[in-house]
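*Asks:* Sequence plus predicted model, see below.
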Amino acid sequence: MKLLISTMLLLIGLTSCTSQSEKKELNDESLTELELIERGRYLVSSIGCDDCHSPKMMTDQGLIPDPATRFAGHIEGDLTAKVNNDALADWALFNLSFTAAVGPWGISYAGNISSDDSGIGTWTEEQFVMAMREGQFKGLAGTRKLLPPMPWQNYANLSDEDLKAMYTYLKSTKPIRNVVPPPVSPEELFK
């Protein structure tokens, strides 16, 4: 019985400590723009935005994001080769740069999230939040949903402050002019 009570008190104590530290982080609006950018850089790097939104280059350590096209998304004109539709019965596939994915939804191309106008350069913070929270294309109401593999459902759980930091960081990145091709529908893909 004493063990049960001790365990319950420990859990209550840990929960209250966690809640207080989360509240402190979520209510801290005193970050400078530089601190906001650094927080955003940390989040974007940790969450793996480069995995899909940055074209890759081969090195001795394997594929890494190409610094010349970081956050440019799928490069304009680099269309995916013919897809083996038989493989799609059991697989979702990526191109070698990991900027295009194909599956039952068709072909999706990673968007340009650099600060260029062809990326998110003209987006408002509200558009960025809507894209991340509601999966709306370009963060605009009434547009199509973001396609797989974009895990916007996971990012919807991020705090307002974290999304603001990510937005602020991405808006500070090198602008890269790149118009990403539109997705290919399943009907077009499987004809």
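*Replies:* Good, I have the coordinates.

*Asks:* Every contact and neighbour count from this point should use C-alpha atoms.
*Replies:* Noted.

*Asks:* OK, contacts around Asn154?
*Replies:* By Cα atoms under 8 Å, 6 or more residues apart in numbering, no residues touch Asn154.

*Asks:* Against Cys52, how distant is the residue lying closest to Glu187 once chain neighbours are set aside?
*Replies:* Nearest residue to Glu187, sequence neighbours excluded (Cα to Cα, 6 or more residues apart in numbering): Gly106, at 7.8 Å. Gly106 is 16 Å from Cys52, where distance means Cα to Cα, to the nearest Å.

*Asks:* Presented hereafter is structure B, for comparison with structure A:
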Amino acid sequence: MVRMNTIGQSSGRSRVEWTVVPSGIGPLLLAATDQGLVRVVFHADGRVRDGALDALGDRLGAELVESASGRLAEPISALSAYFAGWLREFALPLDWTLCTGFNRQVLRELATGVSYGTVVGYGDLAGRVGRPEAAQAVGAAMGANPLPVVVPCHRVVESGGGLGGFGGGLETKRRLLALEGVLPEPLF
């Protein structure tokens, strides 16, 4: 795999641009192909960032280029506006390459059918995609979401009112739901 710090000569492989940006929930790694945003990674410092980049390069067979402009300018701006409380709906081009089948179906329904400031149960989301018995599979799809925040898996909760799991950690999920007004802000 080739990881470049600046845009250089093309190796003939597809190119994925990436950067790490600060956010209200810690550093996020963003990666984009020519199709759109392909990956968002929580807590993207050091080993987490490097591991995510290695996995992404291997999975896509792509040249990775660090860049905070070009393909990533719009996602960076949108996420900044979201964390500032100004953006309620992402309208970004997305590259769905990293998810297939049932997971893709569930994540697309989540992205288009569960709006800012609302939540949905795992079973309810399973029903929306025609598989009411697949609540656990919906949970697995949330855990495999390559585009968290933008495809808002933090909005999926347990039917009994519990938060459920979250790949970015439950505190991150709480903070995202508080940002959207679903949960109160922590007192301290």
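*Replies:* Alright, I've got the coordinates. Quantities reported herein were computed from a predicted structural model and do not represent experimental measurements.

*Asks:* Could you quantify their similarity as a TM-score?
*Replies:* After superposition, the two chains reach a TM-score of 0.23 (TM-score structural alignment, normalised by the length of structure 2), with 72 aligned residues with a Cα RMSD of 5.3 Å.

*Asks:* Show me which of Gly106 and Cys52 of structure 1 is the more surrounded one.
*Replies:* The neighbour comparison of Gly106 of structure 1 against Cys52 (other Cα atoms under 10 Å) goes to Cys52, with 24 against 19.

*Asks:* I'd like the next helix or strand past the helix or strand hosting that one.
*Replies:* Following DSSP states H and E, one finds Cys52 of structure 1 within helix 49-53. Downstream of helix 49-53 of structure 1, the first helix or strand assigned by DSSP H and E is strand 56-59.

*Asks:* which helices and strands does that following strand pack with?
*Replies:* Where contact means 3 or more Cα pairs under 8 Å, 6 or more residues apart in numbering; DSSP states H and E, strand 56-59 of structure 1 is packed against strand 62-65.

*Asks:* Can you give me the buried ones in the strand it packs on?
*Replies:* For strand 62-65 of structure 1, a neighbour-count test (16 or more other Cα atoms under 10 Å) marks 64-65 as buried.

*Asks:* and it, what other elements does it pack with?
*Replies:* Under the contact rule (3+ Cα pairs under 8 Å, 6+ apart), strand 62-65 of structure 1 is packed against strand 56-59.

*Asks:* tell me which residues of the strand it packs on are tucked away?
*Replies:* Lys56.

*Asks:* Any idea how many residues pack against Leu93 of structure 1?
*Replies:* 16.

*Asks:* so Val48 of structure 2 sits in a strand?
*Replies:* No: looking at Val48 of structure 2 with DSSP: H, G, I helix; E, B strand; the rest coil, it is helix, so not inside a strand.

*Asks:* Give the buried residues for the helix or strand harbouring Leu176 of structure 2.
*Replies:* Per DSSP H and E, Leu176 of structure 2 falls inside helix 170-179. Neighbour counts over helix 170-179 of structure 2 (16+ other Cα under 10 Å) mark 172-177, 179 as buried.

*Asks:* Check stretch 10-27 of structure 1 too.
*Replies:* In stretch 10-27 of structure 1, counting by 16+ other Cα under 10 Å, buried: nothing.

*Asks:* Who are the packing partners of the lengthiest strand in structure 2?
*Replies:* Criterion DSSP state E: the longest strand present in structure 2 is strand 15-21. Counting contacts by 3+ Cα pairs under 8 Å, 6+ apart, strand 15-21 of structure 2 is packed against strand 28-32, strand 63-66.

*Asks:* Buried residues in it, which are they?
*Replies:* Using 16+ other Cα under 10 Å as the test for burial, strand 15-21 of structure 2 gives 15-20.

*Asks:* tilt between that strand and strand 28-32?
*Replies:* 160 degrees (axes from the mean of the first three to the mean of the last three Cα atoms, to 10 degrees).

*Asks:* what's the spacing between Gln127 of structure 1 and Cys17 of structure 1?
*Replies:* 34 Å.

*Asks:* Let me fix that, I meant to ask about Leu4 of structure 1.
*Replies:* Distance from Leu4 of structure 1 to Cys17 of structure 1, by Cα to Cα: 20 Å.

*Asks:* Throw the helices and strands packed on strand 15-21 of structure 2 into TSV and include mean neighbour count, thanks.
*Replies:* Supplementary listing: those in TSV, determined by neighbours: other Cα atoms under 10 Å:
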stretch	mean neighbour count
strand 28-32	24
strand 63-66	21
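
*Asks:* who wins for proximity to Gly123 of structure 2 among the ones you listed?
*Replies:* Of all those, it is strand 28-32 that lies closest to Gly123 of structure 2, at 29.0 Å by Cα to Cα.
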